[in-house]
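Participant: Kindly return the folded structure for what I paste below:
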Amino acid sequence: MKKPLIFTLILTFTFSFAQLTQYYQQQANYVMDIDVDAANFTYQGKQTITYTNNSPDELKVVYFNLYWNAFRPNSMMDQRVQSQGKNGDSRLQTNGVSRLASIPKNEEGAQNIHWIKQNGKNLKFEIQETIMKVELDSPIKPNSSTVFTMEWDAVVPQQIRRSGRNNREGIDMTMTQWYPKIAEYDYDGWATFDYIGREFHAPFSDFEVNIKIDKDYVIGAGGTLENPTEVKGYDSNPTIKNDNKNKATWKWTAKKILDFAWAADRDYTVDTFNILDGPKVYYVYQKSEKTKLWEDSKPYVTKFFQLMNAHLGKYPYPSYSFIQGGDGGMEYGMCTMMLGEGRSLDGLVGLMVHEAGHSYNQQILAYNESVRPWMDEGFTSYYDDLIMHQLFPPKEPVANPFINSIRSYVNFTKTGKEEPAVWLADHHDSGSAYSIASYVKGELFLVQLGYIMGEQNLSKTMKEFYNQWKMKHPTERDFLHVAQKVSGMDLKWFQHYWINTTKTIDYAIKDVKYDKNSTTITLENKGTVPMPIDFSVLTKDQKVVNYQIPLNMTRVWKSKDIYGDFKTLDFWKWTQNTYSFTIPFNKPQITAMGIDFSQRLADVNPQDNFLEVK
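Facilitator: Modelled structure (predicted):
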């Protein structure tokens, strides 16, 4: 009797563990009917959401995000801006004073829910500022669907951050995060983060959106316009269908995106161009002397998509829209909202490259950016620097495209204000600490991995990661699994040091002893992050001889790198402060020597890494 019982318990445990660890993702399909009162910056909304629970859990409540409720005095966003003062997001304040505190009553953001039903039955709901908790009439069982219907009205807020009316460049309405949006549910539970101003998370969804607005308006959106001949701007000779209120209806669809965003203005112009083996690109903007650089940017945007398709993987959607609207730039499903009045071509293209880069790292590889902003912003910044280096080569040669990010990081570490990248996006103590942790350290996470495993392995890792996890919600654990499989290395230690701590890399040449036919070099680890070391010697005849000193924790050593062939030495134990080795060159044969000639290592004191031999 004992053996069958034990066998049954083992089977039960194995099955339960498989259930717990099996990947799943939820699905929401929206059908919306929106009636806009453009003169008063309000609209009426109706939507039907077919929600599919692909999780192994029975859901008794659901949550919605009501982002616009943040745009009012004394909201959590306002309180956060006031408490941080000049350390906070400069876009939310004027001279350290919150801009939200002075929003007039009639320009406060509002999403007023009239009712919500599940399969026709009224539901109880509670609004907690930007989060709406809904008690279900009947639980949503695993692998089943339910239908929510709801009505609401909304006030388009004064534009403070991303969304809103009458932005500083004269765009009438920027409609982002504008509808009651069902929250994501995954292995970590419901993603119910209050909107404080930074990042988002959502399930992949299909959208059918019908927007009724004054016929003189042009709309730009992330999606496919199904009736271009019936509205203004997309057809050379449209037959605009007006209703009895002199409005036209725009019919948009989109499949498997994280959100649906749009903007509307009476002075928009729509330009289009096609990219070979890429998307159809839409430029929706106010054509003027201030936006003349948009036309010049087209070949660069074309090259961007081609390079991203080659570096990472093919863009899967049929189109991408760059829309003048919002503040700064922000990515959404199949589109970017951005400022349009570029002062320089490389500045405008740089904004386009970064925000469109988020389509790959955030919209296609859909990280929970509220929890892991360093993956979203950091990985995007990595390709931003890599591709801008190719689009606009520097006048003076540089060691690598990431040198400026390394310098920014090194300089910030000396302020004593650095915070771990693992922190939640909205919970950093200052805007600069958030930026360094998410954008810069996230980018340098990949730069350091290229240094550790070799650039060829990093490239393979990124392509394999994209191939395995596109249209899903990967985590750092998923990325690390791919990186370790491709390289054969143990990399957990590095992720822990780099993401979870603010410890730093600091290596130095401690001592050099010259003999008749050789030189003995002693290196020192003065920092708190152990790393493998690339060491190079420049000989008198201008040859570079490279050595690799592996770190014992990787267990497998780098076999090649694009920065030249190398000889692999004995490993350096991470518990050991110094390391000595001998090279077959005497002093008269050496011009210079140093740690990391490629300048990829994010060493906080690089001045003691090099030695000129005189």
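Participant: From now on I want contacts and neighbour counts done on CA atoms only, so please keep to that.
Facilitator: Noted.
Participant: Report the contact partners of the residue nearest the centre of the chain.
Facilitator: The residue lying closest to the centre of the chain (Cα atoms, centre = their mean) is Asp376, at 2.5 Å. Applying Cα atoms under 8 Å, 6 or more residues apart in numbering to Asp376 gives the contacts His358, Asn361, Gln362, Tyr367, Glu369, Ser438.
Participant: go again using 7 Å as the cut-off
Facilitator: The contact partners of Asp376, by Cα atoms under 7 Å, 6 or more residues apart in numbering, come to Asn361, Gln362, Tyr367, Glu369.
Participant: What is the nearest of those residues to Lys2?
Facilitator: Tyr367 (46.1 Å; Cα to Cα).
Participant: show me the residues around the nearest residue to that closest one once chain neighbours are set aside that make contact.
Facilitator: What sits nearest to Tyr367 in space, not counting adjacent residues and going by Cα to Cα, 6 or more residues apart in numbering, is His473, at 5.2 Å. Contacts for His473 (Cα under 7 Å, 6+ apart) come out as Leu365, Ala366, Tyr367.
Participant: Please generate a structure for the following sequence too, so the two can be compared:
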Amino acid sequence: MRKIFLLAGALLATVAVKAQDRNHAYKFEQMGTLLPTPNVYRTASGAPGHMYWQQQVDYVIDVELDESIHRINGKEKITYTNNSPDQLTYLWVQLDQNMRAEDSDTYKTETGSMEDKMTKRSLTPILGYGFDGGHKIQSVTDASGKAMKYVINKTMMRVDLEKPIKSGEKFEFNISWYYNINDRLLMGGRGGYETFPEDGNTLYTITQWFPRLAVYSDSDGWQHKQFLGRGEFALPFGNYLVRITVPSDHIVASTGELQNAEEVLTAKQRELFEKAKTATRPVIIVTQKEAEQKEKTKAKDKKTWIYKADNVRDFAFGSSRKYIWDAMGVKIGDRTVMAMSYYPKEANPLYETYSTEAVAHTLRVYSKHTIDYPYPVAISVEASNGMEYPMICFNYGRPEKDGTYSEAIKYGMISVIIHEVGHNFFPMIVNSDERQWTWMDEGLNSFMQFLAEQEWDKNYPSRRGPAANMVSYMKSSKDTQEPIMTNSEQIIQFGNNAYGKPATALNILRETVMGRELFDYAFKEYARRWAFKHPNPADLFRTMEDASGVDLDWFWKGWFYTTENVDISIDDMKWYVFDSKNPEVENPRMAKEKADAKRHVSQTINEKTAPKSAVESRAELRDFYNSYNEFEVTAESKAAYKKYLESLDAEEKAMLNSGYNFYELSFSNKGGLVMPVILNFTFKDGSKEMVRIPAEVWRMNEKEFTKVFPFKKEVVSVELDPQRETADVDTENNYWPRQMLPSRFELYKYERRPSSNPMQKKK
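Facilitator: Now for the predicted structure:
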């Protein structure tokens, strides 16, 4: 209903703010002690401090793949540089393969239950794999060959030093080891082997394969939290020289640059590799026909492939005689990076068509938003899984045997390649602690993956990034949710918590809270500041604010430290117009409103059916009040109106005649997360207007507020969050007047489910 209000001359300077109790839940108070105290190593601005340091660990490794028994044999020389101001009396080394030891805590802490029907695959983890897994340490010696004392604590090994490593000193020691490679399809895991029964050949993905130094940092000391299988890796940077010995008919895909191409590649392969550097489409270096020919025989002799990689935090490789290999040069800044793919014939035609193109696309998009990709190569290996390492990643995406594939497989393959190649930036370059903060690599990378997907195809069916895709998780049971700032081993809904929610949060920051210009600059600054360093969450939070000039403490607190959700409700809307005081305008309006208010149904019916009333029939029953009109326009009322106008100044008269309608909207915060309020007003003439209100509108009262909106047009409806950009979990209270939103159901009779592979069906 429209309400009339009076413009009082010189008294109404502004719309009065309704007095209310302070209603705070500490959403807008600064983060304060939630963040670590700035120091000379990490500044309050989020940048590395003037005394920032990090350790360096260099490796020279000789490794041999024994295909006959699926075993890795290795020895390594490790050079540890102590750049810290501290004296170190021992070193911690990660033995990640020990999670596969028969007595590992990974197996001991697995939970499960019995079902009425159990498969071999579901029973095997309960009965045990019967697999002799884990790193078998054969020796630990110093540079002179003298045995060193060491203690293995599950997936960690402490190497005790005869004398401390002082600040600025280097220390060299050696480890010799072997381990049995796991059947990845049976036991799962990031690395392992897959044997193809059709041809009896094996594809190896060799990861977490060598004893690796743990991170020692200014903020946490040694990061030696045990590896249970989910929390990934915290690793220092260093230089690698790795000699990989494999059967001579294998192709090796690896971190780093190949140093001895003349010894392991044919002249034709080297020629094609050079051609690929300037090609606009991937060049096939090892063809499917060549790979199929090698599948028919197994070489007995061996070759050693030598790879070198500088300033990387890890090293991985794949090896198989089944590999097809293609490559293409990509211009990144003033450098040419080799985008490459290795895949078995079972992955064609998908990988030949899309893999290297997706690698190149990822490098371009990520470099635009962060820093130029600094490494010489970027590799995608099809291995029926998804995992990332510097310069190389292992992905999935196999079509049917007839070469057809579903849309889900196609986009799933492209997405996993983008995601895993993207991990080169987070955390392989911006080197966060994955063991503690999974979201700092998976969440940031999932956000960047969304940007790359949308630049691949404007209609790309992105799974994570759009706010609406997060609603079902945000409104799910709090019993299965944890704040984003939770260690990875404790998370129940791991994908939603560590990947989806932080990716959504960053996209909301970019599109809704900060805007693209401010966000993109600040995010790029974070990547620039922390490239080849070890950032913590506070460094990201502080940099985003420092480089943008936007106070985001309320956002970090709500999205990253709580499990609250977004549910803003429009509770009421009232319509006000000016009381003009003009009796010729206002008196007829008031007369009609009074008559309408008194009118009842009996009057309406009587006017049509009843005979004349007594008063209507007999004049003697009528008196003064039967003809009196309290809303008559009189000389006195006209004079009063003239006097009222004279009391107003020119601006007030203009305001009075402006034709404004004032709409008072009341909002409540039912979900807990404070967010910007985005409103779409629809007017009587069919036009619309979008109004955006910053989240600070909640700063005085985090539960509710009322705000007035002036328009010259009449509003017929208003919608909250019309583009679904805030992850609001209840859209039914986003409308005024309320709208009944339909829930759809289907009438059907049971039929066999159609194929999800239309390409195959058509073929």
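Participant: Give me the TM-score for these two chains.
Facilitator: Once superposed, chain against chain, the TM-score is 0.84 (TM-score structural alignment, normalised by the length of the first structure); 558 aligned residues with a Cα RMSD of 2.8 Å.
Participant: Aligned to the residue nearest to the centre of the first structure, what sits in the second structure?
Facilitator: Correspondence of Asp376 of the first structure to the second structure, assessed by TM-score structural alignment: Asp441.
Participant: Likewise for Pro139 of the first structure?
Facilitator: Mapped onto the second structure by TM-score structural alignment, Pro139 of the first structure lines up with Pro164.
Participant: before we move on, what about Pro394 of the first structure?
Facilitator: Using TM-score structural alignment, Pro394 of the first structure pairs with Asn459 in the second structure.
Participant: Secondary structure element holding that match?
Facilitator: If you go by DSSP states H and E, Asn459 of the second structure is not part of any helix or strand.
Participant: Ok, His481 of the first structure next?
Facilitator: helix 476-487.
Participant: what's the matching range in the second structure for that helix?
Facilitator: Aligned using TM-score structural alignment, helix 476-487 of the first structure spans residues 537-548 in the second structure.
Participant: where exactly do the strands run in the stretch 201-350 of the second structure?
Facilitator: Assigned by DSSP state E, counting those that start in this stretch, the stretch 201-350 of the second structure shows strands spanning 201-206, 212-213, 216-217, 221-222, 238-247, 251-254, 257-258, 283-286, 302-312, 317-320, 324-332, 335-343.
Participant: ok, now the stretch 51-200 of the second structure?
Facilitator: Along the stretch 51-200 of the second structure, the stretches classed as strands by DSSP E, counting those that start in this stretch are 56-66, 71-81, 88-94, 136-142, 150-153, 156-165, 170-180, 192-196.
Participant: mind checking which of those strands is nearest Thr255 of the second structure?
Facilitator: Using Cα to Cα, the nearest of the strands of the stretch 51-200 of the second structure to Thr255 of the second structure is strand 56-66, at 13.0 Å.
Participant: so what does that closest one touch, helix or strand wise?
Facilitator: In terms of contacts (3 or more Cα pairs under 7 Å, 6 or more residues apart in numbering; DSSP states H and E), strand 56-66 of the second structure is packed against strand 71-81, strand 238-247.
Participant: I'd like these laid out as TSV, including mean neighbour count and distance to Gly134 of the second structure.
Facilitator: Shown next, in TSV, are these (neighbours: other Cα atoms under 10 Å; distance: least, Cα to Cα, whole Å):
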stretch	mean neighbour count	distance to Gly134 of the second structure
strand 71-81	20	11
strand 238-247	21	20
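Participant: For Ala727 of the second structure, which of those strands is the nearest?
Facilitator: When these are compared by Cα to Cα, strand 238-247 sits nearest Ala727 of the second structure, at 41.6 Å.
Participant: residue range for that closest one in the first structure?
Facilitator: Strand 238-247 of the second structure corresponds to residues 205-214 of the first structure when matched by TM-score structural alignment.
Participant: Any chance of CSV for the helices and strands packed on strand 56-66 of the second structure, columns distance to Ile61 of the second structure?
Facilitator: Listed next are those as CSV, based on distance: least, Cα to Cα, whole Å:
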stretch, distance to Ile61 of the second structure
strand 71-81, 4
strand 238-247, 5
